[in-house]
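In: Need coordinates for the below:
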Amino acid sequence: MSTPPHWPQPPQPTYPVHPPPPEPKGMAIAAMVLGIVALVLSFIPLIAILTFLLGPLAVVLGILALVKRRGRGQAITGIVTGGLGVLIATIGFLIFSALIASGDDDSQQNERDPDVSAQESPASSEDRETDGEAVEEQSADQETEEGGAAREEDTPEQNDEGELVAESEADGGENFTTGDEFEVNDWIVMITGVSDRSTSIGDEFFNTQAQGEYIPIDLVVTNGGDSAAYFFAGNFVAVDDQDREFSYSSEATFYGASDGAISILDQINPGNSIEGRLYFDVPSDAKITHLEINAGFLSAPVRVSLD
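Out: Here you go, the predicted model:
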């Protein structure tokens, strides 16, 4: 029995072996970059505050990169530089705070310590006593000569009906009454009266309820400037006999448009006038005595008596 012939096998083709793809290191590189930036910024005053954001972020990204085994060297660099930056920034801020506190203590100590140069010598004290006696004698003579005039000036003026005319208060400002026309900045204003109080403004379907009572103040406003402007009702404050101040009610102004409320959204052209009302939400037992209109940051308010 013969064996079958053995044919040689053809050589197997060889294919190029590709190396495995490199592991992604984006997270580790980001940690390293953030850590280096945080470390550099930690040495710069004021800007070092950014280190408290970048440093912890670098540490977190570095730890995540180590856990996922992606870029061990870059991850460790990010963790070390980020943590070191936070440490240096913290020390810097502590030193800066200590310097500020030390400066405040020195200034307070200087205020408490008496000034040595201000201490008087015995000779200067005697001279000042002599000068003081002379000044007292001169003041006494002036008081004797001006006493009558001073008493006359202290006497309040009286009007035709014998009523005392109130003088301006210590903080200044102008005083007016209902019906007087006065100027506030570029506005010419006249308070014409006070209408009846009510607990609601509007109709049965579209209204607002007062916390206490709405008191309507009737007025006429004229734009005395040279350009169109919006009337600002927030400058008006109602004051009662207990010196309580009440701001105008924007809700009542909105719902009371049909009742003549002045709209703060209407632009008034130069020379034009509008007539209407401002509503103030006040307690039912409040007696409003006057209005105060703010004339500006450096100016005393204008007062209008409502009695």
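In: Every contact and neighbour count from this point should use C-alpha atoms.
Out: Will do.
In: any idea how far residue 56 is from the closest residue to residue 77 other than its chain neighbours?
Out: Here the nearest residue to residue 77 in space, its sequence neighbours aside, is residue 32; by CA to CA, 6 or more residues apart in numbering that works out to 5.5 Å. Between residue 32 and residue 56 the computed distance is 12 Å (CA to CA, to the nearest Å).
In: next one: residue 196
Out: Taking CA to CA as the measure, residue 196 and residue 56 are separated by 66 Å.
In: Following up with a second sequence; could you model it the same way so I can compare the two?
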Amino acid sequence: MSAPSYAPAPPPAPAPVKRGNPWGVTAFVVGLLALLFGFIPFVGVVSFGLGPLAIIFGVIGLIIKYRPRGLAIAGTAMGAIGFIIALTFTISIYDAFGGDSASSSSDVSHEIEHVAVVKQGDSVKSGHFKFTVTEVKDGVHKVGSSGWQETADGQYIVVSVDVKNIGDESETFWGDDQKLVDADGKKYSADDDAAIALEDSNGLLEEINPGNTTKGKLIFDVPKSVTPKFILFSGSMFGDPVKVRLT
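Out: Sure thing, here's the model as predicted:
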């Protein structure tokens, strides 16, 4: 008796084709860039655009059915985190360097409560420097030569000051560190453009060797109605400021 015959086994079913998710891949790449740029000061503003873009791509990647969603989820998360980091850095930088040149009077009052007051002509010490105010001019409208002049938005207050390095090594005097305060307690920064236009002002920044004295002029652009009350000198980042009464 012959052995029974059997039909051949059917071939195995083909493996399902794995379908990618291009939207998810795009979201992942853009989100990664947003996250990386977010940690870089100033350049991080790019993340303000990349972050939302990654979120949009990621949402589309999540909506599409039957596609892997891992990269879409990761891209969406990185885009959101990158945007938040960039926003945090930008706000911090703005708080440190930006804003209006005149701060609130309450902050200034709190700052100067413990600052010693001396009159114009007296020498005061702060940090690495000794300051002596020799002259104050108000109501100045223009500074500079015929080749380059700067015009005040209000009026220029020009404070002539002798700055002596009382430290043991060369130090840089920064004009931006010195503040003019009016009768209302508003605090003003020096005008860099006016300092550059005025020859020999030495009011922007100046390298001073130990024992040497530089004669400089600090120029403040303030409203015409402002009367300067005193100037706050700061000789170093960690030095206590000193206040000199101008009027």
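In: Three-state assignment for the residue nearest to residue 77 of structure 1, please.
Out: helix (DSSP: H, G, I helix; E, B strand; the rest coil).
In: That one: neighbouring residues, count only.
Out: Neighbours of residue 32 of structure 1 under the rule other CA atoms under 10 Å: 27.
In: hang on, it packs against residue 75?
Out: Yes: counting by CA atoms under 8 Å, a contact exists between residue 32 of structure 1 and residue 75, whose distance comes to 6.2 Å.
In: what residues do these two have in common as contacts?
Out: With contacts defined as CA atoms under 8 Å, 6 or more residues apart in numbering, the residues shared by residue 32 of structure 1 and residue 75 are residue 62.
In: Which residue, other than its chain neighbours, is closest to the counterpart of residue 287 of structure 1 in structure 2?
Out: With TM-score structural alignment as the matching criterion, the partner of residue 287 of structure 1 in structure 2 is residue 227. The spatial neighbour of residue 227 of structure 2 that comes closest, neighbours along the chain excluded (CA to CA, 6+ apart), is residue 182 at 5.8 Å.
In: Could you list which residues are in contact with that neighbour?
Out: Residues in contact with residue 182 of structure 2 (CA under 8 Å, 6+ apart) are 226, 227, 228, 229, 230.
In: closest to residue 162 of structure 2 among these?
Out: The shortest approach to residue 162 of structure 2 among these belongs to residue 230, at 16.0 Å (CA to CA).
In: can you pull the contacts of the nearest residue to that closest one once chain neighbours are set aside?
Out: With sequence-adjacent residues excluded and distances taken as CA to CA, 6+ apart, residue 230 of structure 2 is closest to residue 245, at 4.2 Å. Residues touching residue 245 of structure 2, when contacts are defined by CA under 8 Å, 6+ apart, comprise 117, 118, 119, 120, 229, 230, 231.
In: Structure 1: which residue goes with the second one?
Out: With TM-score structural alignment as the criterion, the equivalent of residue 118 of structure 2 in structure 1 is residue 176.
In: Which of the helices or strands spans the closest residue to that match other than its chain neighbours?
Out: Excluding the flanking residues, the one nearest residue 176 of structure 1 by CA to CA, 6+ apart is residue 304, at 4.6 Å. Counting by DSSP states H and E, the element that carries residue 304 of structure 1 is strand 302-305.
In: That strand vs structure 2 - mean distance after superposition?
Out: Its aligned residues in structure 2 lie a mean 0.9 Å from strand 302-305 of structure 1 after superposition (mean CA distance after the TM-score superposition for structure 1).
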